[in-house]
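In: sequence and predicted model, in that order:
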Amino acid sequence: MIILRSLVAVLVLGLISLTIVQAQAENAEIGNVEEIRVALYGTLAGGDSERLYENDHVYADELIETVKKSGALIRFLDETDLWLGASSQMTLDTFIYDPNQGTGELVAELGVGLFRFVTGNMPNENFRVLTPVATIGIRGTDFSVAVAENGATEVSVFSGQVSVSPRGGGAAQSVNPGETASVASATGSVSVSPSGLTAPPASVSAGHGTTSGNVGGGGSGGGGGGSGSCFTPETQVVMADGHLKAIWEIRVGELVLGRDGAHNKVTGIERVTLGSRKLYGFDNGPLFVTAEHPFMTGAGWKSIDPSATAEENGALQVAKLAPGDAFVTMQRSAWRLAALGEPRGLSEGALGHQKLGAIRAAAADSGTVLYNLLLDGDHAYWIVQDSATPLLQSISHTPESAAGTDKAFLVHNKG
């Protein structure tokens, strides 16, 4: 495979005197890898998957993939930048660029994942992005595309403008800065709504996790400067089929496991910044939640700051969470049974309680991006600590809470 890639590079150098770079032909160079976090892989047409490194070339019809918790930045020959978030896949079908005339065409086919484009010198009207359910036409400079496993697509614009239409045909909708377009199916319609986003997610920004500007708006919400009861991006959520997914990766239309085995549909995703609020953690675990978010305890819903919870969810009766309270929990074996509709997973005996020892708070970067789910159904979902990055590590120092990584905790959404 290395020989094949080297041979391709030699052939490209032999054509460098041409003023037109045309990447419709198989294995023509179209850009370079600028940055990698963790790992990036490329598969040339007819070849095997090969790990890529910074400064490697990428080629037409090459499948580009990131892995879990990884990311990458690719710069094309016209200076267009493409960021790929974790577990993302894309193929550049067409790339034609004449640097002398400033003309060309770019067609990108996106698979599952999170992507961000900042357009370069390619004429915007000849720049198209395709997903399984949507066609995106470019009129502006900076936008992100999130594609779920079922193809459902969300397009958020940070500057400029894009048009989004169902891939199977249908009316196109313009999307402006601060708006997000959602397309659930290739034959469906496009819905556009305010997103509050003025900057891209940190995972698809320069510097691997830095971000400029604020995502979301002002408000109170437990200290001001940000609003919304939310979790840090890597908080794990129990999906309706029993597997775990980081909250930032969840897309509109997916199903999560709710209370009593309910399957609750994600109707929206709240993305805000922390602002001047604090982040909170339990016992020796890391900081992961804001003060407003309600947790189910043996005595009902409780939050660190019930008055802030009431400002955004006045219909929910919430008391103050304090050391000594017992969180309602569910073991991994139980939530898997519940996902299958097995009564044993829903029985009272399948639920447990984990006593809270201490609550700690600390200031964090005001630009920290936080997430919450908007749901139908019973408006509840289960969060669970990630074994690699525990979010509720050693939630209590008491013997009854020895194991943490296989326990889920029931929380309420904003709805």
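Out: All right, it came through fine. Numbering: from 1, shown residues only.
In: C-alpha from now on. contacts and neighbour counts both.
Out: Noted.
In: pretty sure His208 sits in a strand.
Out: No. Counting by DSSP: H, G, I helix; E, B strand; the rest coil, His208 is not found in a strand; it is helix.
In: tell me, how many residues neighbour it?
Out: 17 (other Cα atoms under 10 Å).
In: all strands for the stretch 1-150 of the chain, in order.
Out: 21-22, 29-37, 40-43, 49-52, 57-59, 63-66, 71-76, 81-84, 89-98, 103-110, 113-118, 127-130, 134-138, 142-147 (DSSP state E, counting those that start in this stretch).
In: may I see the buried residues of the longest one?
Out: Buried positions in strand 89-98, judged by neighbour count with 16 or more other Cα atoms under 10 Å: Gln89, Met90, Thr91, Leu92, Asp93, Thr94, Phe95, Ile96, Tyr97, Asp98.
In: one more structure, for comparison:
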Amino acid sequence: MKTLFLKCIGLAISSRVKFLVGAFVIFLGLSVAQASQASTGTVILAKGVVTATNATQQSRVLAKGGGIEEGDVVNTANKSFAVIRMLDNTKLTLKPNTTIAIGAFNIKEGEEEGCINLVKGGLRTVTGLIGQRKPESFNVDTPIASIGIRGTDFITRICAGEECLEDENSLSFGGTDQNSQAAGVAEDINKNLPARNRLA
């Protein structure tokens, strides 16, 4: 069985399991004692069904004001979306049918680090303090590519078949289209084609 490794939190996902959100299994190379107990982020908007599964595979429904911690796997269902503000003020907007895993977030000066694993779907990122202080230390990882900072506002998608091509001119996040002239870079990771960059 082929295994894909998402480096920023030591997350291993089988290529078969990554398509089955309900059977998604996460492995963290951290003990419970090492894991941060403080909220790494806060849900500032949730529409539809938005859930999080922690490192011990306990699931919870997320609503406005809910906390997000390192190691959480956040999922949006069909016709659902969420906006999360991380502790460094990075803002994450999750498209419907999206799964992300929250990696390390450290805002201590000189030790800044931020990492998000995009497992499926689409994610808009507006970077905060980490991206401003140390942009090389903020990454969005996918099963086939690691994306470094290309600006303060960028979009990452994982597409099956030609989904990205069908959505060439705009991305819908919670009913709001991000115009093709919006700032930032869209990183389209197509499962059947090499990774490529183009304007959102």
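Out: Arrived safely, thanks for sending. Not measured: the values here are computed from a predicted model.
In: redo the strands of the stretch 1-150 of the first structure as TSV? Include distance to Ser156 of the first structure.
Out: Formatted as TSV, those follow (distance: least, Cα to Cα, whole Å):
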stretch	distance to Ser156 of the first structure
strand 21-22	30
strand 29-37	23
strand 40-43	24
strand 49-52	28
strand 57-59	26
strand 63-66	21
strand 71-76	18
strand 81-84	14
strand 89-98	18
strand 103-110	15
strand 113-118	9
strand 127-130	13
strand 134-138	11
strand 142-147	5
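In: which residue is the nearest non-sequential neighbour of the counterpart of Leu45 of the second structure in the first structure?
Out: Counting by TM-score structural alignment, Leu45 of the second structure lines up with Glu35 in the first structure. The shortest distance from Glu35 of the first structure to any non-neighbouring residue, by Cα to Cα, 6 or more residues apart in numbering, is to Leu73 (5.0 Å).
In: counterpart of the one you found in the second structure?
Out: Alignment note (TM-score structural alignment): Leu73 of the first structure maps to Val83 of the second structure.
In: and if you look at Leu114 of the first structure?
Out: Using TM-score structural alignment, the equivalent of Leu114 of the first structure in the second structure is Gly122.
In: any idea how far the closest residue to its match other than its chain neighbours lies from Val43 of the second structure?
Out: Distances taken as Cα to Cα, 6+ apart put Arg157 closest to Gly122 of the second structure, at 4.2 Å, once the chain neighbours are dropped. Using Cα to Cα, to the nearest Å, we find Arg157 of the second structure at a distance of 21 Å from Val43 of the second structure.
In: cool, Thr98 of the second structure as well?
Out: According to Cα to Cα, Thr98 of the second structure and Val43 of the second structure sit 15 Å apart.
In: so which residues of the stretch 251-400 of the first structure form strands?
Out: Under the criterion DSSP E, counting those that start in this stretch, strands of the stretch 251-400 of the first structure are mapped to 255-257, 263-273, 278-282, 295-297, 300-303, 319-320, 326-331, 351-355, 359-363, 369-375, 380-384.
In: could you tell me where the shortest one falls in the second structure?
Out: What it means is strand 319-320 of the first structure. Aligned using TM-score structural alignment, strand 319-320 of the first structure spans no residues in the second structure.
In: list the helices and strands that strand packs on?
Out: Applying 3 or more Cα pairs under 8 Å, 6 or more residues apart in numbering; DSSP states H and E, we find strand 319-320 of the first structure packed against strand 300-303.
In: quick one on the thing from earlier: for Ser333 of the first structure, which of the strands of the stretch 1-150 of the first structure is the nearest?
Out: Ser333 of the first structure lies closest to strand 113-118 among those, at 28.4 Å (Cα to Cα).
In: sounds good, over and out.
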